[in-house]
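Engineer: dropping a prediction and its sequence here:
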Amino acid sequence: MEPLPRETIVDVLEGRLREDILTGRHPAGSYLPPERTLADGYGVTRTTLKHAFGRLVQAGLLETRHGVGTRVLDYLRFGRADLLPMLVRHSPDWIGEVFEVRRHIGALIAERAAARATERQCAELRELLAKVAEAETADAVQLADIEVHRALARATGNRVYVLLTNTLFNAYVPLRSSLVAPFTDARVAHGRLEPVVEAVAAGDTAAARRAAEEYLTTTERIMLEGLS
């Protein structure tokens, strides 16, 4: 059983504002109404409104200038990685584009990991892979699988790959409970991922890339079938 999210009033307001922006009620380039007007309209305090604004500014949806106002930004020009989970919540269509990047980045990470992983990192990968087979629930299998991919990113020696991996997994959060289909059988999930880890441990870059592409394509298909 998955715990219910505990939303605060800031979470709810952020979601309302985000939807109003992404659906075009507040189009890019326009200025939002004055804070007092917005706060009264949503039935919240100005402090709550400022907290919600702060999150949307961080994500690249809004720009606030003292004495000028709060302007809606073109998120395709100014948006940052923080925005991906919001976009997936707004429209599940985004998940297909997330998966496309997941395939390309994941295959490249496996290839780089095979070229650069140390003995210690290879041992860690095998330990984490074993936890996939040992997990007792689909959710636990999914989380164990994620840790293997984080370790693969670390094994590249490139911290940007680690941050990209984190970003992609964070984008799944809104739909995570709907993406467990590849992880319902721990042994099968382990078997899908094992060729990637073994190719990396063997230092075979071509095999690691092929195995990762196969793994990512297969799990993507199963996940998308679960969403449809």
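Structural biologist: Cool, the structure landed.

Engineer: from now on I want contacts and neighbour counts done on CA atoms only, so please keep to that.
Structural biologist: OK.

Engineer: how about the strands in this protein?
Structural biologist: In the chain, the segments counted as strands under DSSP state E are 62-65, 69-72.

Engineer: which elements pack onto the last one?
Structural biologist: Looking back up the chat, that one is strand 69-72. Under the contact criterion of 3 or more Cα pairs under 8 Å, 6 or more residues apart in numbering; DSSP states H and E, strand 69-72 touches strand 62-65.

Engineer: looking at the strands of the chain, which is buried most?
Structural biologist: Mean neighbour count (mean count of other Cα atoms under 10 Å) peaks for strand 69-72 among those, with a mean of 18.

Engineer: chain center to it: distance?
Structural biologist: Relative to the centre of its chain, strand 69-72 is centred 27 Å away, using Cα atoms, centre = their mean, to the nearest Å.

Engineer: same question for stretch 94-101.
Structural biologist: When distances are taken as Cα atoms, centre = their mean, stretch 94-101 is centred 10 Å away from the chain's centroid.

Engineer: stretch 149-165 now?
Structural biologist: Counting by Cα atoms, centre = their mean, stretch 149-165 is centred 14 Å from the centre of its parent chain.

Engineer: and here is the other one:
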Amino acid sequence: MNLQRPTRSTLVEQVASQLEKLIEEGQWPVGERIPPEPELVEKLGVSRNTIREAIRALIHAGLLRTRQGDGTYVVASSSLGPVLQRRMERSKLSETLEVRAALEQEAARLAAQRRTADDIKQIQITLGACGAAEQSGDMEAYITADLAFHKQVIVAAHNRLLSELYDSISESVTNSLSLASFRWDLVRVHSQLNERLLEAITCQDSAEAGETVRSYIQASQDALLDLTEGGNTEHHE
């Protein structure tokens, strides 16, 4: 039997793999600060340098980020997200919307099939936030609530990989959309379609759910085209 003594690099890889698994399984969720080095050293039984190198590897992979004087935080649930995010940042917004449409249409169809009572409740809550933002005339709050609404639809599809892919795409869309490009006439169209989407998911009508998302993304694409042609003149009344 030919055995090789483990090297320092493989030990770092093993530790990094364990930490990555905690992130992927949600034990260390996005936004949470990871345990301090001394605690990880004690739990894993390795040196502080090994822990530091493993953390550095995960920072490089885009899973962790260090905040000076505050610790290290989880910023992505898999290494796939940061890679896609960098790629999407180099893409046109119109291309990003097309990819988002493909993901959201399938997610809406799956959500209609798989949604639970709690899923419906969470979607209703985010839809209520959309309505409140529209009533108050707060465009920034509306965009945030609208994205949260569609994220809840993704969650209701109960497909983890789909959710991770969507997170990468939606962040790119959010970063690319200026407040000026999101008009109140578009908000009114989106509000009607969001209501329709909720009804389709509640009634478990997969075909209608997918078609509603198609209409929603088409409205966004049309608005983007208007913007590039010098539109965007309407204001909230």
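Structural biologist: On my side now, so go ahead. If you're wondering where the values come from, they're calculated on a predicted model, not measured in any experiment.

Engineer: would you pull the TM-score for this pair?
Structural biologist: Overall, the chain-to-chain superposition scores 0.58 on the TM-score scale (TM-score structural alignment, normalised by the length of structure 1); 151 aligned residues with a Cα RMSD of 2.7 Å.

Engineer: still on that earlier bit, tell me which of the strands of structure 1 sits nearest to residue 134 of structure 1.
Structural biologist: Taking Cα to Cα as the criterion, residue 134 of structure 1 comes closest to strand 62-65 out of the strands of structure 1, the separation being 44.7 Å.

Engineer: give me the buried positions along the helix or strand hosting residue 21 of structure 2.
Structural biologist: Element membership of residue 21 of structure 2 [criterion: DSSP states H and E] is helix 8-24. Along helix 8-24 of structure 2, the positions that meet the burial threshold by neighbour count (16 or more other Cα atoms under 10 Å) are 11, 12, 13, 15, 16, 19, 20, 23, 24.

Engineer: same thing with stretch 117-131 of structure 1?
Structural biologist: In stretch 117-131 of structure 1, residues buried by neighbour count (16+ other Cα under 10 Å) are 117, 118, 121, 122, 124, 125, 128, 129, 130, 131.

Engineer: same question for stretch 172-180 of structure 1.
Structural biologist: For stretch 172-180 of structure 1, the neighbour count (16+ other Cα under 10 Å) marks 172, 173, 179, 180 as buried.

Engineer: what does stretch 97-113 of structure 1 give?
Structural biologist: So, applying 16+ other Cα under 10 Å, buried residues of stretch 97-113 of structure 1: 98-99, 102-103, 105-113.

Engineer: sorry, back to before: what is the helix holding residue 21 of structure 2 packed up against?
Structural biologist: If contacts are counted by 3+ Cα pairs under 8 Å, 6+ apart, helix 8-24 of structure 2 sits against helix 48-60.

Engineer: C-terminal to the helix it packs on, what's the next element?
Structural biologist: Taking DSSP H and E as the definition, the helix or strand that follows helix 48-60 of structure 2 towards the C-terminus is strand 64-67.

Engineer: chain center to that following strand, what's the gap?
Structural biologist: Relative to its chain's centre, strand 64-67 of structure 2 lies at 19 Å (Cα atoms, centre = their mean).

Engineer: before we move on, back to that, from the buried residues of stretch 172-180 of structure 1, pick the one nearest residue 220 of structure 1.
Structural biologist: Checking the buried residues of stretch 172-180 of structure 1 against residue 220 of structure 1 with Cα to Cα, the nearest one is residue 179 at 9.1 Å.

Engineer: how close does that closest one sit to residue 85 of structure 1?
Structural biologist: As defined by Cα to Cα, to the nearest Å, residue 179 of structure 1 lies at a distance of 15 Å from residue 85 of structure 1.

Engineer: before we move on, what about residue 211 of structure 1?
Structural biologist: The span separating residue 211 of structure 1 from residue 85 of structure 1 equals 28 Å under the rule Cα to Cα.

Engineer: again, but for residue 18 of structure 1
Structural biologist: If you go by Cα to Cα, the gap between residue 18 of structure 1 and residue 85 of structure 1 works out to 11 Å.

Engineer: with adjacent residues omitted, what lies nearest to residue 16 of structure 2?
Structural biologist: Beyond its immediate neighbours in the sequence, the residue positioned closest to residue 16 of structure 2 (Cα to Cα, 6 or more residues apart in numbering) is residue 54, lying 4.6 Å away.

Engineer: same question for residue 113 of structure 1.
Structural biologist: Spatially, and ignoring its direct neighbours in sequence, residue 113 of structure 1 is nearest to residue 156 (4.3 Å; Cα to Cα, 6+ apart).

Engineer: again, but for residue 154 of structure 1
Structural biologist: Computed as Cα to Cα, 6+ apart, the closest residue to residue 154 of structure 1 that is not its neighbour in sequence is residue 162, at 5.9 Å.
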